[in-house]
Structure formats: structure tokens, C-alpha cells
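Model the structure of this input:
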Amino acid sequence: MPAPTSLAGQIAIITGACGGIGAATARRFVRDGAHVVCLDLRQDALDELVGQITEAGGSAVGLAGDVTDSELPARAVALAQEAFGGLDILVNNAGMGSGMVPLWEVEPETWRRDLEINLTSQFMFIRAAVPVLIERGYGRIVNTASAAGMEGHALSGPYAAAKAGVIAMTKTLGKELAQKGVVVNAIAPALIGSGMLEQPWFSGEVKRTLLERIPMGRVGEPEEVAEMVAFLSSPALTFSTGAVFDLSGGRATY
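Model prediction:
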């Protein structure tokens, strides 16, 4: 019989937990009985999210901080252990884009910051979480990549490069952990109705151009992403690791 898809009793860390995808994932996890450590930059948003979850009978705690802070991953793992007794799942969701400019016009500091937020931060959380998961002999890691990392994206060079790095890192880590009970996969969303659409550089023209490339003809919803993340985080996923799962409404041709 297949393993259950339930997340009941599982302990998860979710970065970027107050954004559209992060909040939908946190709510999806606790609805299924998971305990969640929610990380976000904004304390007020964290207080609101955790408050809503706990008032609804869910189990969650918040930790505010910048994912580029090298000490934050260890603090998050320690909080998961102190609050809930361990760690089973890491969802590397935090990320952001920058202005729409040609690659040769990108400022070096913008390049470094984009890679730090979208790639290096995921590596740092992996570095903190994996020894704990290996010791337990079980774990699930879901890294958020992007369709931009699969196919490139004009005028979003740093973001696309970082997300391509997430994909390569996921494939590498999947191979390294393949016999240790820890499964690692990535998701590659295209246009999702999340906070990214609210960025000042994300104009109506850019949105229309991207929307035209989606055969389903609509923007994806954060809750749809959360369902995929929940499956990839569940005990039911037993023979897929180092893979990239598409969330593009049919846009992907790779």
C-alpha cells in the first residue's frame, strides 16, 4: 500500500511564510496536522499569520529575520526542536525579484543581493537542517525555483541565474541524500498570484506578456502551489528526489 499523504505530526520550517505562497503552504500544512515554524522578515505579518493559525486550532510559531542572516537557519532549526521536538520538513520558499534591466546593466550589488536571497539563503538553511534530518534518517526538503530558472528570463538575469542555481543545487543534494532517507525536490512556478506581482517593477505590460505564455490563460493561485508542496513534503513521496516539478499552467516545454 502507498504511504499516507498526511502531514499529521510532521514538523516543518517554512521560509518566506507570510508571502502568498508561504502563507498558503503554512495554512495547508497545519490543516493537515503539521507543526510549523514560520519565518519571515516582518514581525507584524508573522504575528498576524501565527495568530490566525493558532486561533483556528493549528500549531505554529514565528521567527522574524532576514534569510541572508547566516545565524538565522541554526536559530530556526533550534526553535523547531525546542517548540515541537524535532524537524521533518524544510520548505525553502523565501525569495524576491529585482528591477527589470538588461544583464549588462545590472549593478554588482544587485547581482550579489539577488543571489544571496534566492540561492545562498536556501543553501544556508539546507546546511543547518540536513545534519538533523540525516541523524533522524528521514526528511523532506522542497526548494522554490522558478520557470525563469528553467528557461531564462530577459531583463531578470540575476533572478533567473539564482533560480537556475536552486535547480542544480536540488539535483546535487538529491543525489547526495538518496540513500539517507531524505528526499529533496524543487518546484518551478511561473506566474503566481503572490506578492511578486505587487513589486513596482512588475508592470501590467510585463504581466500581460507572461500571461500570454500560459496555455491555461490564467495566473496560478498560491493554494495550488501549496498543494504541490504538501505532496512533495509528505511520506507518500518515496521514489522521486532531485526532481523539478512544474507549476506553469502548461507553459513548460522542457
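
Please count neighbours and contacts with C-alpha atoms only from this point.
Will do.

now the helices: where do they sit in the stretch 1-150 of the chain?
Applying DSSP state H, counting those that start in this stretch to the stretch 1-150 of the chain gives helices spanning 20-31, 43-55, 72-84, 108-115, 121-136, 147-151.

Now mean neighbour count and distance to residue 11 too, for those, in JSON lines please.
Converted to JSON lines, the helices of the stretch 1-150 of the chain look like this (neighbours: other C-alpha atoms under 10 Å; distance: least, C-alpha to C-alpha, whole Å):
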{"stretch": "helix 20-31", "mean neighbour count": "24", "distance to residue 11": "9"}
{"stretch": "helix 43-55", "mean neighbour count": "16", "distance to residue 11": "15"}
{"stretch": "helix 72-84", "mean neighbour count": "18", "distance to residue 11": "7"}
{"stretch": "helix 108-115", "mean neighbour count": "16", "distance to residue 11": "28"}
{"stretch": "helix 121-136", "mean neighbour count": "19", "distance to residue 11": "11"}
{"stretch": "helix 147-151", "mean neighbour count": "20", "distance to residue 11": "28"}
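
Tell me which of these approaches residue 228 most closely.
helix 20-31 (9.3 Å; C-alpha to C-alpha).

Show residues contacting the closest one.
7, 14-17, 35-36, 38, 49, 53, 58-60, 93-94, 193-195, 222-223, 225-227, 229-230 (C-alpha atoms under 8 Å, 6 or more residues apart in numbering).

now the other sequence, so there's something to compare against:
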Amino acid sequence: MDLSSVFSLEGKVALITGASKGIGFAIAEIFAAAGAKVVISSRKQDALDEMAKQLSSKGYEATGIACNVGNMAELPILVEKTVEKYGTIDILVNNAATNPVFGPVHETSLEAFDKIMNVNVKAAFELCRLCYPHLRKSSGASVINISSIGGISPEHGLGIYSVSKAALISLTKVFAKEWGDSKIRVNAICPGLIQTKFSEALWTNEKIMSMIMKQLAIKRAGTSEEIGAMALFLASAASSYTTGGVFTADGGFTI
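Okay, the predicted model is just below:
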């Protein structure tokens, strides 16, 4: 059995949001290494150009397209530019996320609530809708939503962020159930503590890290590449009978 073909993304086009750094960029690099043409997106074009250049220098096919996913008017443009560049979309990774608050949930403003829900849930919903006409034409369509262990059980100080990630898990299951007939698989990954800039406030805090380590079976923070490897499984033929799944990569935090 040729396992290289099972995990191959040769000829596929992948659109990945929040991909100029961290988990999103790791997913993009692993997908590109597996043969995919990748479109990386985030808010700043100069950062995307730099990261796309890094991928291209390794012989990968990559393009950066700037988009603020919290602005719904920019999402159709992102999809249109992706299709203009590569002709289709086979894989969508909704990775972009925000969390502008940390503290008691009752101290979260309506403005912060709206921003979190727009970026973390509404953008994923709208991108799924916009990509649907292209995904349904693919021979191996896959949508991967990057949720969080906070979506399974609320995290301390991350109330509305946790709510948004729970909603993203539910959205994943809804799309998976409705899109099965269109042969589009939809799954969610729930990372635990991953050492990225996004989670820096946690892994640089000794008190918080000490508490977290007591709850981990694997006593370390995870890496972006470990999330990228799981995303490759979900994007490839290796997971061809998997949809509506919610996969934790958290060092055993949720055991």
C-alpha cells in the first residue's frame, strides 16, 4: 500500500485563514509539502507576501491574499481572488480567530462580544457558504474548522471566546450533516495550549502554566506543526470516511 498517496494533496487548492503565522501558517506549509496549492490569508498583505515568499523558496505553490474576515464584505473578494488564481477551492480551513478580552464574562462588552462572534463564527459560516459552489465540484472536498478545547468546556477568563468555539463545533456538525450528499466533509480540530503568539499570555505566565501542567497527560505545550499534521489527515483521503468529527489535540487536557 502506497501511504504517500493516502496523505497526498497533489492538485488540490487550499484556502486557509489566519495563516500568516502560528497554526494557520503551519497548516499551509504542511499542505503545500503534501502537494497543495495554498492561499494564505490574514489582514496584512505585506506579512502574507513575506510568508508566501518563504513557502515559494522551498518549491511550494503559495499566494497571499489579504482579508479581514471580521468584515463580511471582504469575504466574497477573498473567494473570488482564490478562484481567479487557481480555478477552484478543494479545501477550506477556517483558522482565523480573535479574543480581545480576558476576565469575567460579565465584564465583556457588547462590542467585544460582536467582534468575537463575527470573526470566530460568522466568518466561518459565510466562507463555507461562499466556497460551497466550488467545494461541491471537488473530488475530495474538505472543510476544517479550528475550534478550541474551550468549545468543549469553557476556559477560565475566556468566556465568550469559549462560547464562540462551542458554536463553531455545532456549525461544523450542521454543515457535515447537510453537505454529506454533496460529498463535502466538515470536521473540527480543538487545540489545547499551543505555543503561538495568540496564546502567549498563557504560556508566558508561570502561575497559569503550573496549573495547566497539572492537568496535562503530556506535560508540555503543543506545537503548531502538531495541529498541522492533524489538519493534513482531515484534508486528505486518509480521512475519507470522517465527517462531523471533533478532534482534540490538547496533550490530554480534556481526558
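
And the TM-score between these chains?
The pair, once superposed, lands on a TM-score of 0.93 when counted by TM-score structural alignment, normalised by the length of the first structure; 253 aligned residues with a C-alpha RMSD of 1.9 Å.

How about the contacts made by the most centrally placed residue in the second structure?
Averaging the C-alpha coordinates of the second structure gives a centre point, and the residue nearest to it by C-alpha atoms, centre = their mean is residue 95 (2.6 Å). Taking C-alpha under 8 Å, 6+ apart, we find residue 95 of the second structure in contact with 16, 17, 18, 19, 23, 24, 145, 146, 147.

what residue of the first structure takes the place of it?
Residue 95 of the second structure maps onto residue 93 in the first structure, with residues paired by TM-score structural alignment.

Then residue 253 of the second structure?
Checking TM-score structural alignment: residue 253 of the second structure goes with residue 251.

Hmm, that match is touching residue 212, no?
No: in this structure residue 251 of the first structure lies outside contact range of residue 212 using C-alpha atoms under 8 Å: 9.5 Å.

So what touches stretch 222-231 of the second structure?
By C-alpha under 8 Å, 6+ apart, the surrounding residues in contact with stretch 222-231 of the second structure are 22-24, 26-28, 30, 144, 189, 191-196, 249-251.

what range in the first structure does it sit on?
Across the first structure, the stretch matching stretch 222-231 of the second structure (TM-score structural alignment) is residues 220-229.

In the second structure, what residue corresponds to residue 121 of the first structure?
Using TM-score structural alignment, residue 121 of the first structure pairs with residue 123 in the second structure.

Which residue, other than its chain neighbours, is closest to that match?
Leaving aside its chain neighbours, residue 123 of the second structure sits nearest to residue 69 (5.7 Å; criterion: C-alpha to C-alpha, 6 or more residues apart in numbering).

Same question for residue 118 of the first structure.
Per C-alpha to C-alpha, 6+ apart, closest to residue 118 of the first structure is residue 95, 4.9 Å.

and the one you found, what does it touch?
Taking C-alpha under 8 Å, 6+ apart, we find residue 95 of the first structure in contact with 16, 117, 118.

Out of those residues, grab the one that's most surrounded.
Highest neighbour count within the contacts of residue 95 of the first structure: residue 118, with 28 neighbours (other C-alpha atoms under 10 Å).

Just to check, that residue is in contact with residue 96?
Yes: with contact defined as C-alpha under 8 Å, residue 118 of the first structure and residue 96 form a contacting pair (6.8 Å).

between those two, what contacts are shared?
Each of residue 159 lies in contact with both residue 118 of the first structure and residue 96 under the rule C-alpha under 8 Å, 6+ apart.

check contacts around residue 176 of the second structure.
By C-alpha under 8 Å, 6+ apart, the neighbours of residue 176 of the second structure are 184, 185, 186, 187, 243, 244.

Make a ChimeraX selection of the buried ones in these.
The following ChimeraX line selects those of the contacts of residue 176 of the second structure that are buried, judged by 16 or more other C-alpha atoms under 10 Å:
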select :184,185,186,187,243,244
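
out of the contacts of residue 176 of the second structure, which are inside strands?
Residues of the contacts of residue 176 of the second structure located in strands (DSSP state E): 184, 185, 186, 187.

okay if I get those as CSV plus distance to residue 178 of the second structure?
Below are these laid out as CSV (distance: C-alpha to C-alpha, whole Å):
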residue, distance to residue 178 of the second structure
184, 9
185, 10
186, 10
187, 13
